[in-house]
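S.K.: just coords:
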């Protein structure tokens, strides 16, 4: 579609702003019903579903699908959850289905949503009684803020682990601050997985940068081990800045949690050199693959406990 100029009519402006997607009511504010029917019959326009039109005749683009979802859901609908988070730049989330949030006081146009064309993504409509103005982001289409989107997405996730991943991803990618998530959660007393989301926010605020580190912190907590410092800055023997995943400074015990990238031979060699540098300063270093932290937490906790005891830690009676 060509970007409209000052001479463009009201309909062209509206179609441009909404990626070519219009409601029948919007079209009728400018065109007669007969003209609209003629555009559809001639193939110049496309009828998407009851009451929705495309000012064109091609397959729906991603932007157009988002507009279809919002307009089909009706007045007050906004993009939400993972969909709104993706629009805010959060990576690694599922594109489908498209999540839409509507005020609890009204119902979405479910009949329209059931009659979508095959090139339209599935749409899931959620209802909420709490949607203050500060949770809304100015955008086209309208959506919730990144913080509200991530809290909702975590609550609607298919599993506990996916919920944690969503919260961690938003913070790790610097798209939102833990404090912003906490502020949203404060006004959602009935949010699904509220306690889990709060714990994940606290873990991220404590320095955890990846889900494997969050798993490790919770492992230590359950095992009665002292809490380590996370993501501690350190300068190696070559003068390069390094970050320690978990470090007990008092006992000089260091834990590295290895993700898949550590299997690459270049990372492997760099990791060995870093491990040697740490050992030569007198620190003890333990390394665990992320899958072991997740699948065998008791085994990992036992190893860490023995290392701390050997370094002089004594559990409180």
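M.R.: The structure has been received and is ready for your questions. As the structure is a prediction and not an experimental result, all values here were calculated from the model. Residues are numbered from 1 along each chain as shown.

S.K.: alpha carbons only for contacts and neighbour counts from here, please
M.R.: OK.

S.K.: in what helix or strand does the nearest residue to residue 206 once chain neighbours are set aside lie?
M.R.: In space, and not counting its chain neighbours, residue 206 is closest to residue 230: 7.1 Å by C-alpha to C-alpha, 6 or more residues apart in numbering. When elements are assigned from DSSP states H and E, residue 230 belongs to strand 229-235.

S.K.: Summarise which helices and strands that strand is packed against.
M.R.: Strand 229-235 sits against strand 241-248, with contacts defined as 3 or more C-alpha pairs under 8 Å, 6 or more residues apart in numbering; DSSP states H and E.

S.K.: Quick check: most distant residue from the centroid of the chain.
M.R.: Most distant residue from the mean C-alpha position of the chain: residue 34, 44.7 Å away (C-alpha atoms, centre = their mean).

S.K.: For that one, give its distance to residue 24.
M.R.: Distance, residue 34 to residue 24, by C-alpha to C-alpha, to the nearest Å: 12 Å.

S.K.: ok, now residue 306?
M.R.: 70 Å.

S.K.: now do residue 282
M.R.: 73 Å.

S.K.: List the buried residues in the particular helix or strand that has residue 67 in it.
M.R.: If you go by DSSP H and E, residue 67 is part of helix 62-73. Using 16 or more other C-alpha atoms under 10 Å as the test for burial, helix 62-73 gives 64-73.

S.K.: contacting residues around residue 159?
M.R.: By C-alpha atoms under 8 Å, 6 or more residues apart in numbering, no residues touch residue 159.

S.K.: And it, how close does it get to residue 192?
M.R.: Between residue 159 and residue 192 the computed distance is 12 Å (C-alpha to C-alpha).

S.K.: cool, residue 160 as well?
M.R.: 11 Å.

S.K.: before we move on, back to that, neighbour count: residue 282 and residue 24, which is higher?
M.R.: Neighbours were tallied for residue 282 and for residue 24 using other C-alpha atoms under 10 Å; the higher tally belongs to residue 24 (17 against 10).

S.K.: That one contacts residue 55, correct?
M.R.: No - with contact defined as C-alpha atoms under 8 Å, residue 24 and residue 55 do not form a contacting pair (11.0 Å).

S.K.: any residues in contact with both of the two?
M.R.: With C-alpha under 8 Å, 6+ apart as the test, residue 24 and residue 55 reach no residue in common.

S.K.: Comparison target below:
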């Protein structure tokens, strides 16, 4: 009996050592690849020493008390043919990969997102897992930091934005990824250039321009176009004003009604810019102007509510709409 028991113990230890790198989990093909026969696998499961989770995954060692277990199970279930020691042809992706990279402050959608190559025919995923088959799969886009195969932050950010439930969520994901320094603008632009057809492609490109700080005049032109569509008077742009703090430029001002609108790009959220903007805002307001601030991303995503506030400010200052056929 002792000689029969020894190989079984050694086999379990060998399997557990490999599983330790995968949060205590192995796929059934991985277990078989370690020299365990189908009968031996079923015997371990029947004895309760190992436990089956999902269609293709087995718990063979104490699982880690982290999200890593769910992430590993999702990957192994969707890439069950991966051999031990090889990288699965699936990886956590999108918002899940961003969370794994350290993203915070964004509401999770409650799903584990997994990317797999197009036509790889992943098995039906377990509940709570969403598989995205993609033609843009590249092995070099996957990293294995902390063991779990996951999309690089710049790839994950673009994926998350494309898969987001709304344009607002897509925008916030891109902005948060850069602000939290998970990646930079240039890698994001490079990944986005691979996207040839998607309804959000133009939006995401414009967001990246905003985040990079290169759309200042574009924001003002967009704002002026919104004003014309709404029938508001044409604003003056890049107006120079003087105050106790010196001269500065205002994005938009209606001199006659003393209404100022500042269209803030993402760069204005940096602490030093934020403080300077607040001081300038206060000086202008103390001089008698009404000052409204509109984030550039808000102007893109929800212009109506921002223009409502502008119209109310102009009406309060004495502006009235011109009769049809007359200039505003």
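M.R.: Noted; the coordinates are in hand. These numbers were taken from a predicted model, which means no experiment stands behind them.

S.K.: mean per-residue distance, the helix holding residue 67 of the first structure to the second structure?
M.R.: The superposed helix 62-73 of the first structure is, by mean C-alpha distance after the TM-score superposition for the first structure, a mean 0.8 Å from where its aligned residues fall in the second structure.

S.K.: Now do that helix: which range of the second structure does it align onto?
M.R.: Matched against the second structure by TM-score structural alignment, helix 62-73 of the first structure falls on residues 67-78.

S.K.: Then stretch 180-189 of the first structure?
M.R.: Counting by TM-score structural alignment, stretch 180-189 of the first structure corresponds to 187-196 in the second structure.

S.K.: quick one: contacts of that stretch?
M.R.: Contacts for stretch 187-196 of the second structure (C-alpha under 8 Å, 6+ apart): 136, 154-155, 157-158, 201, 205, 208.

S.K.: If you rank those by neighbours, which is first?
M.R.: For the contacts of stretch 187-196 of the second structure, the largest number of neighbours (other C-alpha under 10 Å) sits with residue 157, at 30 neighbours.

S.K.: What's that residue aligned with over in the first structure?
M.R.: Residue 157 of the second structure maps onto residue 150 in the first structure, by TM-score structural alignment.

S.K.: which residues are in contact with the host helix or strand of that match?
M.R.: Here residue 150 of the first structure is covered by helix 146-156, with elements defined by DSSP H and E. With contact meaning C-alpha under 8 Å, 6+ apart, helix 146-156 of the first structure is reached by 80-85, 88, 135, 162-164, 166-167, 170, 175-176, 180-181, 184-185, 191-194, 197.

S.K.: starting at the chain centroid, how far to it?
M.R.: 7 Å (C-alpha atoms, centre = their mean, to the nearest Å).

S.K.: With stretch 201-212 of the first structure instead?
M.R.: Centroid separation between stretch 201-212 of the first structure and its chain, computed with C-alpha atoms, centre = their mean, is 15 Å.

S.K.: residue contacts, residue 290 of the second structure?
M.R.: Counting by C-alpha under 8 Å, 6+ apart, residue 290 of the second structure touches 258-260, 284, 313.

S.K.: quick one: which of those residues sit in strands?
M.R.: Judged by DSSP state E, those include 259-260 as members of strands.

S.K.: Save the contacts of residue 290 of the second structure as a markdown table, and put in neighbour count and distance to residue 297 of the second structure too.
M.R.: Formatted as a markdown table, these follow (neighbours: other C-alpha atoms under 10 Å; distance: C-alpha to C-alpha, whole Å):
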| residue | neighbour count | distance to residue 297 of the second structure |
| --- | --- | --- |
| 258 | 17 | 25 |
| 259 | 21 | 21 |
| 260 | 27 | 19 |
| 284 | 20 | 24 |
| 313 | 19 | 21 |
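
S.K.: Now the two most distant members of the contacts of residue 290 of the second structure.
M.R.: 284 and 313 (15.2 Å; C-alpha to C-alpha).

S.K.: Please enumerate the helices of the first structure.
M.R.: 10-17, 24-28, 33-41, 62-73, 81-87, 110-114, 146-156, 160-172, 178-186, 194-205, 211-223, 265-280, 290-295, 297-310 (DSSP state H).

S.K.: now, of those, which is deepest in the fold?
M.R.: helix 146-156 (a mean of 27; mean count of other C-alpha atoms under 10 Å).

S.K.: how much space between residue 128 of the second structure and residue 12 of the second structure?
M.R.: From residue 128 of the second structure across to residue 12 of the second structure, the span is 30 Å (C-alpha to C-alpha).

S.K.: Looking at these two, which is more packed in?
M.R.: residue 12 (16 against 12).

S.K.: got a list of what the more buried one touches?
M.R.: residue 60.

S.K.: now residue 31 of the second structure
M.R.: Contacts of residue 31 of the second structure (C-alpha under 8 Å, 6+ apart): 15, 41.

S.K.: ditto for residue 19 of the first structure
M.R.: Counting by C-alpha under 8 Å, 6+ apart, the residues that residue 19 of the first structure touches are 63-64, 67.

S.K.: Then residue 272 of the first structure?
M.R.: Residues near residue 272 of the first structure by C-alpha under 8 Å, 6+ apart: none.

S.K.: what does residue 191 of the first structure give?
M.R.: 152, 155, 185.

S.K.: how close does the first one sit to residue 310 of the first structure?
M.R.: Summarising the geometry, the distance separating residue 152 of the first structure from residue 310 of the first structure, computed by C-alpha to C-alpha, is 44 Å.

S.K.: With the second one instead?
M.R.: Using C-alpha to C-alpha, one gets 42 Å for the distance from residue 155 of the first structure to residue 310 of the first structure.

S.K.: Kindly report the same for residue 55 of the first structure.
M.R.: 72 Å.

S.K.: How about residue 147 of the first structure?
M.R.: 43 Å.

S.K.: Over to residue 230 of the first structure?
M.R.: Residue 230 of the first structure is 21 Å from residue 310 of the first structure, by C-alpha to C-alpha.

S.K.: again with residue 30 of the first structure
M.R.: 80 Å.

S.K.: Next: residue 35 of the first structure.
M.R.: Using C-alpha to C-alpha, residue 35 of the first structure is found at 84 Å from residue 310 of the first structure.

S.K.: ok, residue 246 of the first structure - contacts?
M.R.: By C-alpha under 8 Å, 6+ apart, the neighbours of residue 246 of the first structure are 228-232, 254-256.

S.K.: one more time with 7 Å
M.R.: Residue 246 of the first structure makes contact with 228-231, 254-256, according to C-alpha atoms under 7 Å, 6 or more residues apart in numbering.
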